[in-house]
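In: this one's structure only:
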């Protein structure tokens, strides 16, 4: 939450609580009854009942008739899908990411910053299967991932240090770097060579190399990275073989819009009649 705007008179507390109800569901709470939902969302049971009823009426949650437990419906995915439809960075990058994926044969990701994390907004899987599930929407910490370090390295040092200080710098694997001075040194190295590295620090055995994506003003707005298994790659090979391709892909995304022909396969939107509000408008026209 952006704490800087919460105190303003325009903030709608009830809407925020409704979102808290949706976000209360996770891998450990796939279904909840009203008391559990109220506790998870930090609201009263009566408020949970009102929000659950409203969300059920809108089709975002469903209630089991026997257990009286609520769970999310696939309609929730539409909220995230709308972002992917309007994300201009993703639209611009997709054709180049696909080509990079074809060239290197490994998984290519694009992620964008949110707080102290990076969130996958696009993914092109490699030819070899990975033993860990990393779907679009997955949130990963900046401090120990190639994509996150690429983004941090593109920030002013003070801004990067502030994010590192707020991060939960836990040790995910034996190679995870957690101390701020050492992390700042890694970021300095990334700035010097133009790309970042991660040696299985979030998931053991997963090697990563990443570069930042900049907007027209030269500000970092995203990162792209290539992931490869340590059974097939070393960090030296990634730098020798993948880094040049990754750097060229970054250059193209930042400087050269894709041709309409290359971009067209990625412009997949909703049919107008499936968008709420447009269906009635179409009927009125007829």
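Out: That came in fine, so what should we check first? From a predicted model like this one, the values you see are computed outputs, not experimental measurements.
In: use CA for all of it now, contacts and neighbours both
Out: Noted.
In: so which bits of whichever helix in the chain runs longest are buried?
Out: If you go by DSSP state H, the chain has its longest helix at helix 88-104. Buried positions in helix 88-104, judged by neighbour count with 16 or more other Cα atoms under 10 Å: 89-98, 100-102, 104.
In: report all helices and strands that it contacts.
Out: In terms of contacts (3 or more Cα pairs under 8 Å, 6 or more residues apart in numbering; DSSP states H and E), helix 88-104 is packed against strand 107-114, strand 117-124, helix 243-255, helix 260-263.
In: now stretch 10-21, how far from the centre of its chain.
Out: 22 Å (Cα atoms, centre = their mean, to the nearest Å).
In: cool, stretch 146-163 as well?
Out: 16 Å.
In: of all the residues in the helix or strand hosting residue 17, which ones are buried?
Out: Using DSSP states H and E, residue 17 maps to helix 13-23. Neighbour-count burial for helix 13-23, with 16+ other Cα under 10 Å as criterion, is recorded at 17, 18, 20, 21, 22.
In: chain neighbours aside, what residue packs nearest to the most centrally placed residue in the chain?
Out: Centroid-nearest residue in the chain, with Cα atoms, centre = their mean: residue 119, separated by 1.7 Å. Nearest non-adjacent residue to residue 119, counting by Cα to Cα, 6 or more residues apart in numbering: residue 139, 4.5 Å away.
In: and the closest residue in space to residue 55 that isn't next to it in sequence, how many neighbours does it have?
Out: Computed as Cα to Cα, 6+ apart, the closest residue to residue 55 that is not its neighbour in sequence is residue 61, at 5.7 Å. Using other Cα atoms under 10 Å, residue 61 has 20 neighbouring residues.
In: can you tell me what sits against stretch 101-109?
Out: Stretch 101-109 has contacts (Cα atoms under 8 Å, 6 or more residues apart in numbering) with 97-98, 100, 120-128, 224-228, 242.
In: okay, one more to line up with it:
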């Protein structure tokens, strides 16, 4: 894309602001828009035209054009020479990789996750909270069939997953309620629990047992057992979970045979990160 092809915004163009919102002198709206453009690309929007970028990010076409132009110059976006549609480049992965490389929790957890996979013979993962979701940051895959592929960077809701509920179970009640209300609590399958009262009851049980489970509430055939990872202040910072596909496990067997190992793994990681200060 050449500089001549970029439309210049008029001097009087109003910024994309929310009416009635108090301006923040330190907040950089251009950076916000640029990040919004990067986040707009997904499995559902692998490529986009300029009008589609503007629509997906709720910004003006001229703003979208400036963002796309800048991101293309920086190497994070490219335009297909034939279709003229934009897509992300591999350079975007560097941003996420830098977080993974700098996260000491992942370094601490990896040996424990590896051992958990060896002990259980099943796939294990570490997830960290991000808003009302859990983010996959580490994963050890077993040689057996796993019904759902969840690569690093995948996100899952807290309210209907074992890792999310494990994290929630270690939080104070008021924080739990706020996070649950922040979720739409969609019924992904016929087994999904969406009622806040029912979820809070499950969290109470998780606190007593030290772990929680999820049976096909997000994906059919998928079942997991999870426990929270706690820092030195006894605050949850992550969750460990093991995948127990319904093709190999009943819930009773998974809880009896896998839960103790998951709890031990989470405790081991928790104790290790406390020694790091």
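Out: Looks like it arrived, so ask away. Predicted model only: the values in this text are computed from it and were never measured.
In: drop the TM-score for these two in here.
Out: Between these two chains, after superposing, the TM-score reads 0.88 (TM-score structural alignment, normalised by the length of the second structure); 254 aligned residues with a Cα RMSD of 1.6 Å.
In: related to what we said a few turns ago, which position in the second structure aligns with the residue nearest to residue 55 of the first structure?
Out: By TM-score structural alignment, residue 61 of the first structure lines up with residue 77 in the second structure.
In: which ones are touching that match?
Out: Contacts of residue 77 of the second structure (Cα under 8 Å, 6+ apart): 68, 71, 86, 87, 88, 89.
In: 6 Å instead, please
Out: Residues in contact with residue 77 of the second structure (Cα atoms under 6 Å, 6 or more residues apart in numbering) are 71, 87, 88, 89.
In: how about the equivalent of residue 163 of the first structure over in the second structure, what does it touch?
Out: Using TM-score structural alignment, the partner of residue 163 of the first structure in the second structure is residue 179. Applying Cα under 6 Å, 6+ apart to residue 179 of the second structure gives the contacts residue 132.
In: please repeat the previous calculation with a cut-off of 8 Å.
Out: 131, 132.
In: what about the helices in the stretch 151-277 of the second structure?
Out: 162-169, 173-182, 196-209, 251-257, 259-275 (DSSP state H, counting those that start in this stretch).
In: which one in the first structure is aligned with residue 271 of the second structure?
Out: Alignment of residue 271 of the second structure against the first structure is given by TM-score structural alignment, with residue 255 as its counterpart.
In: count the neighbours of that match for me.
Out: Residue 255 of the first structure, neighbours per other Cα under 10 Å, totals 11.
In: what does residue 241 of the second structure give?
Out: 32.
In: same check on residue 158 of the first structure?
Out: Counted by other Cα under 10 Å, the residues lying close to residue 158 of the first structure total 10.
In: what do you get for residue 84 of the first structure?
Out: By other Cα under 10 Å, neighbour count at residue 84 of the first structure equals 18.
In: that one matches what in the second structure?
Out: Counting by TM-score structural alignment, residue 84 of the first structure lines up with residue 100 in the second structure.
In: identify the residues contacting that match.
Out: 106, 137.
In: buried residues in the helix or strand encompassing it?
Out: Assigned by DSSP H and E, residue 100 of the second structure belongs to helix 93-102. By neighbour count on 16+ other Cα under 10 Å, the buried set for helix 93-102 of the second structure is residue 100.
In: and if you look at stretch 158-171 of the first structure?
Out: Buried-residue list, stretch 158-171 of the first structure, by 16+ other Cα under 10 Å: 160, 161, 163, 164, 167, 169.
In: repeat that for stretch 28-44 of the first structure.
Out: In stretch 28-44 of the first structure, counting by 16+ other Cα under 10 Å, buried: 31, 32, 33, 34, 36, 37, 38, 40, 41, 43.
In: likewise stretch 241-260 of the first structure?
Out: Judged by neighbour count (16+ other Cα under 10 Å), stretch 241-260 of the first structure contains these buried residues: 242, 243, 245, 246, 247, 249, 250, 253, 254, 258.
In: okay if I get these as JSON lines plus distance to residue 188 of the first structure?
Out: Shown next, in JSON lines, are those (distance: Cα to Cα, whole Å):
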{"residue": "242", "distance to residue 188 of the first structure": "20"}
{"residue": "243", "distance to residue 188 of the first structure": "17"}
{"residue": "245", "distance to residue 188 of the first structure": "22"}
{"residue": "246", "distance to residue 188 of the first structure": "19"}
{"residue": "247", "distance to residue 188 of the first structure": "17"}
{"residue": "249", "distance to residue 188 of the first structure": "22"}
{"residue": "250", "distance to residue 188 of the first structure": "19"}
{"residue": "253", "distance to residue 188 of the first structure": "23"}
{"residue": "254", "distance to residue 188 of the first structure": "22"}
{"residue": "258", "distance to residue 188 of the first structure": "31"}
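In: just give me how far the helix holding residue 17 of the first structure sits from the chain centre.
Out: Using Cα atoms, centre = their mean, the offset of helix 13-23 of the first structure from its chain centre is 21 Å.
In: equivalent range in the second structure for it?
Out: Matched against the second structure by TM-score structural alignment, helix 13-23 of the first structure falls on residues 29-39.
In: distance from the matching stretch to the first structure after superposition?
Out: For stretch 29-39 of the second structure, the mean deviation from the first structure after alignment is 0.6 Å (mean Cα distance after the TM-score superposition for the first structure).
In: what residues does that stretch touch?
Out: The list of residues contacting stretch 29-39 of the second structure from outside it, by Cα under 8 Å, 6+ apart, reads 53, 56, 57, 59, 63, 64, 67, 68, 71, 88.
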